[in-house]
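[1] Sharing a model prediction with you, sequence too.
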Amino acid sequence: MSKTAASVWSNCLEFIQDNISPQAYTTWFEPIKAIKLDKSILTIQVPSKFFYEWLEEHYIKLLKVSLQKELGSDAKLVYSIVMDQNISKKDPYTVKIPSSNKEKLKPQELNAPLHLESSKVKNPFIIPGLQKIKIDSQLNIHFNFDNFIEGETNRLARSAGKAIAKRPGGTSFNPLFIYGGVGLGKTHLAHAIGLEVKEKHPEKTVLYVDMQKFIQQYAEASRSNNRNDFIHFYQMIDVLIIDDVQFLSGKKGTQEVFFHIFNDLHQRGNQLILTSDKPPVDIQDMEQRLISRFKWGLSADLQAPDYDLRYNILKHKLEKDGMEIPEEVIEYIAKNIKTNFRELEGALNSLMAQSLLNKKEITLELAERALVTLIQTQRKEISIDYIQKVVCDYFKIPLEKVQSKTRKRDIVQARQLAMFFAKKYTNASLASIGTQIGKRDHATVLHACKTVKNLSETDKVFKGYVDDLRRKISAE
């Protein structure tokens, strides 16, 4: 019976499987396909150039012995690299296996990531002409866990971040996908995780990069024909933090490259931390396979801070800056500035500035005057809480009923209307709307919006409800 590529490789795999751990075999040999046999030359297809390099570094002896058993001492192995074919010209790597078979074969264990010498890979973060051996993490030392105050609205994400810092890549939170609106602490938390990883695991390479920078680097690498260097650089990272991943939307070429980098890092147990202004399911024009991978680990929502968290943030900032102001002023700011951390701290800074410039002691009266414009602006912003209150008042239904699990028709109708107007008048994601209105998922919100739209077109009474509520909400 004549030999085929499949039969030769199948026999090689039997030998290889007997000499390595099951995990190593599954990870590094099951994805390989034999695609061509030409006399003593076997061509195998591997997922990436990194895959080829790992095999060469860790399993060359095993490959040599197994292939020589099948094809003799003149055996050659040719690698066909899938990823390089997609992003560059076809560039198979041919390896001639030495004829000597005197070296003792030892079982190999997959127990270390690839570490390429920095001189061999172009670092996209280094200015041309400057030498730098270590990779700069790009982390902001001021964004740490000490000043990331915990509250009900961020506890899940913060706890997951702490767990990752202890065992990066060793928890089920991989990737950790942090999402939420502007100024809610996504970037701060991402930096804090990276800083704590560096502190606890100084041997690990940590890198923070915002997605727009990543896109810019890839475009430059493509223009200068350094795409492989770009990919290999990111494959060296143990903990990769990508901020504002939603900017990958619509960037097909960059999505393809990021998909391969993500797969490579995840496959080797390296940690990925991603942030976005919306949950994975709400990101438009993104490849489904990427969306799917974003959901592999934990998606943690950062919501607008509640009163207790706002109060604690103000107290922490005052203590850090060595400042004291009356308790009633702290409570006044915490009660009236509700949107996000940036505006909360901005209000405090504005009050401090007014006090210094006018040489006046900080009092509640000064706070009311100094912050009147900011607070009036905030009150004009329509919130999900406000929408729920208007809907509940209109139908004379207690808020707790709308928030409950009941399926009574009038309650469901009020809940659906609240969801519809929340989507219409706020920038909140579907998932965030669902969480705040009865702890529903994004699919429930989407269904509610469609139901309200359909009923408005077919039911005159229901359309009257919608028109009344629209006027009440927009007249705030």
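    In hand now; what should we look at?
[2] contacts, neighbours, all on C-alpha from now
    Fine.
[3] so what's the spatially most central residue of the chain up against?
    Nearest to the mean C-alpha position of the chain, counting by Cα atoms, centre = their mean, stands residue 274 at 1.7 Å. Contact analysis of residue 274 by Cα atoms under 8 Å, 6 or more residues apart in numbering lists 175, 176, 177, 178, 190, 241, 242, 243, 244, 245.
[4] closest to residue 264 among these?
    Of all those, residue 264 sits closest to residue 175, with 12.7 Å by Cα to Cα.
[5] Show me the contact partners of stretch 359-370.
    The contact list for stretch 359-370 (Cα under 8 Å, 6+ apart) reads 325, 326, 328, 329, 332, 350, 351, 352, 354, 355.
[6] Whichever of these end up buried, select them in ChimeraX.
    In ChimeraX, this line selects whichever of the contacts of stretch 359-370 come out buried by 16 or more other Cα atoms under 10 Å:
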select :329,351,352,354,355
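[7] before we move on, back to that, nearest to residue 217 among the contacts of residue 274?
    Distances from residue 217 to the contacts of residue 274, taken by Cα to Cα, are shortest for residue 242, at 13.3 Å.
[8] after the strand or helix carrying the closest one, next one along is what?
    Using DSSP states H and E, residue 242 sits in strand 239-243. Following strand 239-243 in sequence order, the next helix or strand is helix 252-267 (DSSP H and E).
[9] quick one: buried residues of that next one?
    By 16+ other Cα under 10 Å, the buried positions in helix 252-267 come out as 254, 255, 256, 257, 258, 260, 261, 262, 263, 264, 265, 266.
[10] could you check the distance from the last one over to residue 311?
    Here the distance between residue 266 and residue 311 works out to 39 Å (Cα to Cα, to the nearest Å).
[11] Check the third one too.
    According to Cα to Cα, residue 256 stands 44 Å off from residue 311.
[12] dropping in the other structure now:
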Amino acid sequence: MDSLEIKQIWEDTKSYLQGKLNEAEYPWLNSFYPTGYTDGTFTVITDMQLAITIIRKNCLGDIKSALKHVTGHDVEFQIILDKESTKKLKAERKKLEQKFKKINTEEKTDNPMLQMTQMQSNVNLNLKYKFENFVVGENNKNACAIAKIVAKNPAERYNPLFIYGGSGLGKTHLMQAIGHYAIFNLPRKKVKYIKTQDYVNQYIESTRGKDSREMMAKFRQRFRNVDILLIDDIQFIESKKQSMEELFYTFETLQQLNKQIVITSDRLPKDIPTLPDRLRTRFEMGIVVDIQPPSFETRMEILEKWTKDTLIDIPLDALNFIAQNFINNVRELEGAFNKVTAYSDIEGKPITLEFVKDVLKSETLSKKITINNIAQTVAEIYNITVDDLKSPARSHNISEPRRYVVYLAREMTQLSYQEIADYLNKKHTTMLYSYEKMVEDTDRNIKLKETMRELKQAIKCNAV
């Protein structure tokens, strides 16, 4: 097979993957240059070690499926780090771009599978969030079983489905898995996924301007002309009175039309402040299921699955260390795994227990840090008491350190906004606003950014 044919296979493969991989993954494919296709193995080279790590971790299965679709055969995918050869091949890409652009356009028009992946992209689903990628344990087995029933028989049972649990436990994964199942198995069902904050922003936008009536009609059509509505993180609708009113009528419309609604939240409906009773009772009228933090056994199963999917060799004692130290949710477990594999690739070192301990030493130290450590350190530095931070006082000498505590608690612990609010005797929404404002301020104010760095160092010293 000549080099032009090999390059065309790769371009067709990338075209196939364009709707399948998310925005954080797909661009890395452009750092790969195809060099061979022999004995059932397709080989690419790159000069970017990090690209190899990310693609191996997240996309190997999708790339193999795409190559099989393009070539008609099972294909192994091999990535080689070769900086010198990659430099030579970069110059050739521009000469072929125009030709492949035409080929890819024709492929998209005729290929129903590509149209399916484009539907996924339009619905804004992450392809990793499928049922087959969800590791089931005691902490989530009921939620997973019910989600599968809903996916296979939308609006027949468990409507609405309300999934709640802490951050990073898999609520969004299960919700989007329902969407993926419907797209591929119930193609006539129209699916809509939306984050609550985006829903609120779109609602506000539709009420502004001279054409607000027309914009509102389009907004309602967008969310009411669907078969399956997926609303993520509904807790962020609290205190948004008009948005809640609009959501109530959307909910009523879909219920009357016998359409499926799936909702996620970090707490029970009854624990969402300012949520009207009529919305709360409707959220609860189907079924409410929870997801708990994964057990040690489930965390080990997740890590072992990742090592198998990425073909990365990590000894059992190293996996044990990660599983024992990252216990709160799957998101932080994945962050630790990604950091270890990335550092291994970048430094060219094998992954051992000692290597993992060294790479994750700052994260494991942070496990010792509590919000009480943070509050005590900040209070001491600013000559106030922890009780002052928890009080209703709004004077600058107390409110300013208080917002430092909120920011540092979000940065240095895994606490949710609600947990921070409970500690400081404040509202959840106040904590959310305070943190977001601090993020903006530290980006703009170098002096404040340095203050936060110094406070973090002081807190770490006090926690040891």
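    Nice, thanks for sending it over. Note that this is a predicted model, so its numbers are computed, not measured.
[13] TM-score for this pair?
    For this chain pair, the superposition-based TM-score is 0.53 by TM-score structural alignment, normalised by the length of structure 2; 261 aligned residues with a Cα RMSD of 2.7 Å.
[14] Go through the contacts of stretch 359-370 of structure 1 and say which is closest to residue 216 of structure 1.
    Nearest to residue 216 of structure 1 among the contacts of stretch 359-370 of structure 1 is residue 350, at 35.8 Å by Cα to Cα.
[15] Can you find the partner of that closest one in structure 2?
    Residue 350 of structure 1 maps onto residue 339 in structure 2, with residues paired by TM-score structural alignment.
[16] How many residues are close by the alignment partner in structure 1 of residue 190 of structure 2?
    Matched by TM-score structural alignment, residue 190 of structure 2 corresponds to residue 205 in structure 1. Residues near residue 205 of structure 1, counting by other Cα atoms under 10 Å, number 18.
[17] got the residue ranges for the helices in the stretch 251-400 of structure 2?
    Per DSSP state H, counting those that start in this stretch, the stretch 251-400 of structure 2 carries helices over the ranges 277-284, 296-310, 316-325, 330-347, 353-359, 361-366, 371-381, 386-390, 396-412.
[18] what's the matching residue for the residue nearest to the centre of structure 1 over in structure 2?
    By TM-score structural alignment, residue 274 of structure 1 lines up with residue 263.
[19] measure that match to residue 62 of structure 2 for me?
    In terms of Cα to Cα, residue 263 of structure 2 sits 28 Å off from residue 62 of structure 2.
[20] repeat for residue 164 of structure 2
    Counting by Cα to Cα, the gap from residue 164 of structure 2 to residue 62 of structure 2 is 30 Å.
[21] quick one: which of these two has more around it?
    Legend: neighbour count by other Cα under 10 Å for residue 164 of structure 2 and residue 62, higher for residue 164 (25 against 18).
[22] And stretch 46-55 of structure 2, what's buried?
    Residues of stretch 46-55 of structure 2 classed as buried by neighbour count (16+ other Cα under 10 Å): 46, 47, 48, 49, 50, 51, 52, 53, 54, 55.
[23] Same question for stretch 275-295 of structure 1.
    Of the residues in stretch 275-295 of structure 1, those buried by neighbour count under the rule 16+ other Cα under 10 Å are 275-281, 283, 286-287, 290-291, 293-295.
[24] all helices of the stretch 101-250 of structure 1, in order?
    With DSSP H, counting those that start in this stretch as the criterion, the stretch 101-250 of structure 1 has helices spanning 155-166, 186-200, 211-223, 227-235.
[25] quick one: which of those is nearest residue 137 of structure 1?
    When those are compared by Cα to Cα, helix 186-200 sits nearest residue 137 of structure 1, at 8.3 Å.
[26] Is it possible to get a markdown table of the helices of the stretch 101-250 of structure 1 that adds distance to residue 425 of structure 1 and mean neighbour count?
    Compiled in a markdown table, the helices of the stretch 101-250 of structure 1 are given as follows (distance: least, Cα to Cα, whole Å; neighbours: other Cα atoms under 10 Å):
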| stretch | distance to residue 425 of structure 1 | mean neighbour count |
| --- | --- | --- |
| helix 155-166 | 27 | 19 |
| helix 186-200 | 23 | 22 |
| helix 211-223 | 28 | 16 |
| helix 227-235 | 40 | 20 |
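[27] Any idea which of those helices gets closest to residue 141 of structure 1?
    helix 186-200 (7.1 Å).
[28] Check the mean deviation of that closest one from structure 2.
    The superposed helix 186-200 of structure 1 is, by mean Cα distance after the TM-score superposition for structure 1, a mean 1.1 Å from where its aligned residues fall in structure 2.
[29] related to what we said a few turns ago, and the helices of the stretch 251-400 of structure 2 as CSV, adding distance to residue 444 of structure 2?
    Formatted as CSV, these follow (distance: least, Cα to Cα, whole Å):
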stretch, distance to residue 444 of structure 2
helix 277-284, 40
helix 296-310, 38
helix 316-325, 34
helix 330-347, 27
helix 353-359, 30
helix 361-366, 26
helix 371-381, 22
helix 386-390, 25
helix 396-412, 15
